[in-house]
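Undergrad: okay, structure incoming, though there's no sequence with it:
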């Protein structure tokens, strides 16, 4: 069976950056299971998998626009340390949930200078070119319920 919309796909992958450093991998773990066409994975990888079958291996380079997007400068803001009530120490790399007009959003501390803290609301991989080594492990037709819910159920997927 070829990968197409409404397929449940299991893949093993290794994700590296342009320097060849491993960012994430499923090797030695359970494969990643997703519903094709439901935007469960980044667009560039999903598009590259269309038409592939069990046993196929491929290398995919995903540019930022088809991955986690370009860095959006408006998502980087300086805030006063007083906004962090109850937090004694604030260090670069710490993550917090921020209230935004569109709901809660994770932000990462990228600079602490005096009483000012710079937060970045971009995805940590925004602006990055991503390289995937992928092996297709399994492909099956999604159930009606999986299609309605927009994600995989059962082993490797979501459990209600």
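TA: Looks like it came in fine. Because the structure is predicted, anything quoted here is derived from the model rather than measured. Residues are numbered from 1 along each chain as shown.

Undergrad: C-alpha from now on. contacts and neighbour counts both.
TA: Will do.

Undergrad: how about the helices of the chain, start to end?
TA: Here the chain has its helices, by DSSP state H, at 43-49, 144-149.

Undergrad: out of the ones you listed, flag the one nearest residue 3.
TA: Of all the helices of the chain, it is helix 43-49 that lies closest to residue 3, at 6.7 Å by CA to CA.

Undergrad: what comes up buried for that closest one?
TA: 43-46, 49 (16 or more other CA atoms under 10 Å).

Undergrad: ditto for stretch 120-139
TA: Using 16+ other CA under 10 Å as the test for burial, stretch 120-139 gives 120-123, 125-139.

Undergrad: likewise for stretch 21-30?
TA: For stretch 21-30, the neighbour count (16+ other CA under 10 Å) marks residue 25 as buried.

Undergrad: comparison target below:
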């Protein structure tokens, strides 16, 4: 039975970028989600639509259907004084509240004696995603 909208799906996956495993839940409990409600990245959800319980597929999700294309405008440089009291490290993720109360995350990409560069893109933005997916249950 193929997947239909609003069904509960259990899924195991392995995610590779450039042949390197970056995430996986193989050997652990599957993720559970309701199909068609936007809980998965759009490109992956679209590509599992015709899968059946017990089926395994390799799926390629282009960046624009995954975490989006990398946007240079989402990187900014700020004075180091704005980060007083923080032991800044390249790769660390900082959280901040917007004026509307939304929490945003930024990755520190460069630290100099005077400035800090932070990137608001998702860490996987601009990456094509190679998934191996197994549908373990359709409820």
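TA: Perfect, I can see it now. Everything quoted here is computed from the prediction, not taken from an experiment.

Undergrad: can the helices of structure 1 go into CSV with extra columns for distance to residue 69 of structure 1?
TA: Below are the helices of structure 1 laid out as CSV (distance: least, CA to CA, whole Å):
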stretch, distance to residue 69 of structure 1
helix 43-49, 10
helix 144-149, 25
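
Undergrad: of all those, which one is nearest residue 32 of structure 1?
TA: Of all these, helix 43-49 sits nearest to residue 32 of structure 1, with 12.5 Å by CA to CA.

Undergrad: mean deviation (superposed) between the closest one and structure 2, please.
TA: Following the fit onto structure 2, the mean deviation recorded for helix 43-49 of structure 1 is 0.6 Å by mean CA distance after the TM-score superposition for structure 1.

Undergrad: residue range for that helix in structure 2?
TA: With TM-score structural alignment applied, helix 43-49 of structure 1 matches the range 42-48 in structure 2.

Undergrad: got the contact list for the matching stretch?
TA: Stretch 42-48 of structure 2 has contacts (CA atoms under 8 Å, 6 or more residues apart in numbering) with 3, 35-36, 38, 59, 61-62, 65-66.

Undergrad: I'd like to know which of those residues are buried.
TA: Buried members of the contacts of stretch 42-48 of structure 2, scored by 16+ other CA under 10 Å, are 3, 35-36, 59, 61-62, 65-66.

Undergrad: quick one: residue 115 of structure 1 from residue 81 of structure 1, how far?
TA: Counting by CA to CA, to the nearest Å, the separation of residue 115 of structure 1 from residue 81 of structure 1 is 5 Å.

Undergrad: show me which of those two is the more surrounded one.
TA: residue 81 (18 against 10; other CA atoms under 10 Å).

Undergrad: so the more buried one touches residue 119, yeah?
TA: No. Using CA atoms under 8 Å, residue 81 of structure 1 is not in contact with residue 119; the gap is 11.0 Å.

Undergrad: out of the helices of structure 1, nearest to residue 74 of structure 1?
TA: Nearest of the helices of structure 1 (CA to CA): helix 43-49, 23.1 Å.

Undergrad: run the chain-centre distance for that closest one.
TA: 13 Å (CA atoms, centre = their mean, to the nearest Å).
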